[in-house]
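In: sequence first, predicted coordinates after that:
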Amino acid sequence: MPNCSFCGILRNSFRLSKSEADDYAVSINPGSWLHAIFLCQVASNRPQRMRSTCPYRTAPDTGYDSVEAVLFRDGGIVNYPEMVVHRDDAIIPVAVIMYERFPFIE
């Protein structure tokens, strides 16, 4: 299936320019509630730990290979671990989690 994005990720990993969160994903089958999450490992030996936001950052400082947000409990600004890499080959898909998300009805 040449237009299958899911299959492309399994074959070739990710392209950072195409990364989107689940909130921005669009289903080619609007009647389906099925979603997929890729569980990935990140290749990072020297993360630059950041305590504040820097939305215009395009790469870590010299000597680092990624940017890691410091958690609230350690004096940072995020609740959950968060890391940003700027190289496609640093993201390694290792598993797929399939789940159903039903529409919210008030």
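Out: Sure, I can see it.
In: going by C-alpha atoms from here, please, whenever you check contacts or count neighbours.
Out: Will do.
In: give me the distance between the two termini of stretch 17-33.
Out: Using C-alpha to C-alpha, to the nearest Å, the end-to-end distance of stretch 17-33 comes out at 26 Å.
In: hang on, I meant stretch 75-85
Out: 22 Å.
In: repeat that for stretch 66-77.
Out: End-to-end for stretch 66-77, by C-alpha to C-alpha: 17 Å.
In: next, the buried residues of that stretch.
Out: 66, 67, 68, 69, 70, 71 (16 or more other C-alpha atoms under 10 Å).
In: can you list those residues in CSV and add secondary structure and distance to residue 40?
Out: Listed next are those as CSV, based on DSSP: H, G, I helix; E, B strand; the rest coil; distance: C-alpha to C-alpha, whole Å:
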residue, secondary structure, distance to residue 40
66, strand, 15
67, strand, 16
68, strand, 16
69, strand, 18
70, coil, 20
71, strand, 20
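In: comparison target below:
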Amino acid sequence: MNTIEPDNWFGIGIYSSATSSKADNWVQSTHPDTEYKVMLWNNVTVGRTKVKYRKAVGITGPPAGYDSISGATKDEGGFLNYPETVVFNADAICVNSVIVYED
């Protein structure tokens, strides 16, 4: 599921999560008169991912030798409730399906 993190906890990139309820937290209706939401189902090529245990606000890409950043969950010693990954190249993500659902 594709999400956009307004806080940019791991830099400015394309945020995704395999946890649909996490993605739903960031989905907004596009019109005030509808309860429908739209979510994208994607394939994401993460390559070699750097796991971050703390916020890294302001970065513009992964560290040298890495292709993406993954945030560690609390169970893994990080601060996130659910996993998320950030890619910094639009070619690393491909939309498979568009999911339309009611809130």
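Out: Yep, that arrived. Keep in mind it's a predicted model, so treat the numbers as computed, not measured.
In: what does the superposition give as a TM-score?
Out: The TM-score (TM-score structural alignment, normalised by the length of the second structure) is 0.69; 80 aligned residues with a C-alpha RMSD of 1.8 Å.
In: ok so, going back, would TSV of the buried residues of stretch 66-77 of the first structure with distance to residue 30 of the first structure be doable?
Out: Listed next are the buried residues of stretch 66-77 of the first structure as TSV, based on distance: C-alpha to C-alpha, whole Å:
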residue	distance to residue 30 of the first structure
66	36
67	36
68	35
69	35
70	37
71	36
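In: can you count the residues close to the closest residue to residue 92 of the second structure other than its chain neighbours?
Out: Leaving aside its chain neighbours, residue 92 of the second structure sits nearest to residue 45 (5.0 Å; criterion: C-alpha to C-alpha, 6 or more residues apart in numbering). Per other C-alpha atoms under 10 Å, the neighbour tally for residue 45 of the second structure reads 15.
In: what does residue 27 of the second structure correspond to in the first structure?
Out: Applying TM-score structural alignment, one finds that residue 27 of the second structure aligns to residue 22 in the first structure.
In: excluding residues flanking it in the chain, which one is nearest the counterpart of residue 60 of the first structure in the second structure?
Out: When the second structure is aligned by TM-score structural alignment, residue 60 of the first structure is paired with residue 62. Using C-alpha to C-alpha, 6+ apart and skipping the chain neighbours, the partner closest in space to residue 62 of the second structure is residue 68 (5.4 Å).
In: who touches that neighbour in this structure?
Out: Residue 68 of the second structure is in contact with 46, 47, 48, 49, 50, 61, 62, 85, 86, 87, 88, counting by C-alpha atoms under 8 Å, 6 or more residues apart in numbering.
In: for it, give its distance to residue 75 of the second structure.
Out: Residue 68 of the second structure is 21 Å from residue 75 of the second structure, by C-alpha to C-alpha.
In: would you enumerate the residues in contact with the residue mapped onto residue 83 of the second structure from the first structure?
Out: Using TM-score structural alignment, the equivalent of residue 83 of the second structure in the first structure is residue 81. Applying C-alpha under 8 Å, 6+ apart to residue 81 of the first structure gives the contacts 68, 69, 70, 71.
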